[in-house]
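Engineer: Fold the following.
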Amino acid sequence: MKLLIDENLSPLLAQYAEQRRGYIAEAVHNIGFKRTSDEEIFAYAITHQQVVVTINYKDFLYLAQRLDPHPGVIVIREAGLSRSQQWERLDAALEYLEDLGTDLINQILEVKGIAEFRILQIPPL
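Structural biologist: As a prediction, the model looks like this:
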């Protein structure tokens, strides 16, 4: 699984995912996207087969319902977290997915706390 870290999360999460978990990861900040629309970010992620990691649930749910297939979205449902707290949530989510042995194609993984997860199947509208 490849990851694209949205602009509303610390770009260091990409580095952590690579160094600590062995994922291929990019941060929106590091690929020249600044004030880029969610549509452009999601299109980039689809083109590069990346799961978007964001806190922007509503907009990415809307996009996920309209673009089929897509690699998936991980949504951290807590705002105002420190970088280390963001990493704790993402790290736990990645471990959860590894334990399930599944990908996120056409799905959203909601992360509501350090160990509270919900996978949503996102059928196209």
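Engineer: C-alpha from now on. contacts and neighbour counts both.
Structural biologist: OK.
Engineer: Which helix or which strand is home to the residue nearest the centre of the chain?
Structural biologist: Note on the chain: the residue nearest the mean C-alpha position is V53, at 1.7 Å, using C-alpha atoms, centre = their mean. Secondary structure from DSSP states H and E places V53 in strand 50-54.
Engineer: quick one: the residue nearest to the centre of the chain and S10 touch, right?
Structural biologist: No. Using C-alpha atoms under 8 Å, V53 makes no contact with S10, being 10.6 Å away.
Engineer: that older thread, just checking, what packs against the next helix or strand after the strand holding V53?
Structural biologist: Sequence order places helix 57-66 as the next helix or strand after strand 50-54, per DSSP H and E. Other elements packing on helix 57-66 under the criterion 3 or more C-alpha pairs under 8 Å, 6 or more residues apart in numbering; DSSP states H and E are helix 38-47.
Engineer: Please provide the structure for the following sequence as well, for comparison with the first:
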Amino acid sequence: MRLFIDECLSPALARHLNQSGAHDALHPRDYGRLGERDDEVLARCLTEDRVIVTENAADFRKLVAREDIHPGLIILPNVTRDASLALLLAAIAYLKTLGSPSDVIVNHVLEIDVDGSVRLYPLP
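Structural biologist: Below is the predicted model of the structure:
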């Protein structure tokens, strides 16, 4: 999957995903984009076809709801870096059970809770 790891999350998430060889993940710290507004992040992700991974649920839900088509949004709870990684990998594994994760998540939001429970819903 092509993922954008929001700056509220650790850049170690992107490094781990990239090292796995299965994903292409970016973190804004790694390319000088810290402090970018959420609408700018969304515009970049639309252009680059990247799923946004964030803890910033309210703001990004509103932004992607305005788009006719978006690559998807994964919302993690506010937990430790290691727990974030485990939950993100669990979210991706869940998407795999439904088909190609990059296809399944299009125009959808996946929210995963601390206990690993997943909610996938269309938006808009």
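Engineer: picking that back up, and the strand holding V53 of structure 1 against structure 2, how far off on average?
Structural biologist: Compared with structure 2 after the fit, strand 50-54 of structure 1 shows a mean deviation of 0.2 Å (mean C-alpha distance after the TM-score superposition for structure 1).
Engineer: how about that strand, which residues of structure 2 does it hit?
Structural biologist: Aligned by TM-score structural alignment, strand 50-54 of structure 1 corresponds to residues 50-54 of structure 2.
Engineer: Now do that stretch: distance to the chain's middle.
Structural biologist: Remark: stretch 50-54 of structure 2 is offset 3 Å from the chain centroid, using C-alpha atoms, centre = their mean, to the nearest Å.
Engineer: again, but for stretch 110-123 of structure 1
Structural biologist: Worked out by C-alpha atoms, centre = their mean, stretch 110-123 of structure 1 lies 11 Å from the chain centre.
Engineer: Could you do stretch 104-124 of structure 2 as well?
Structural biologist: 10 Å.
Engineer: got the contact list for it?
Structural biologist: Stretch 104-124 of structure 2 is contacted by residues 51, 61, 64-77, 79, 87, 90-91, 95, 98 when judged by C-alpha atoms under 8 Å, 6 or more residues apart in numbering.
Engineer: Would you map the helices across structure 1?
Structural biologist: Secondary structure of structure 1 (DSSP state H): helices at 12-21, 38-47, 57-66, 83-100.
Engineer: Any chance of those helices in a markdown table with mean neighbour count and distance to I31 of structure 1 as columns?
Structural biologist: Below are the helices of structure 1 laid out as a markdown table (neighbours: other C-alpha atoms under 10 Å; distance: least, C-alpha to C-alpha, whole Å):
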| stretch | mean neighbour count | distance to I31 of structure 1 |
| --- | --- | --- |
| helix 12-21 | 17 | 12 |
| helix 38-47 | 16 | 11 |
| helix 57-66 | 16 | 19 |
| helix 83-100 | 16 | 20 |
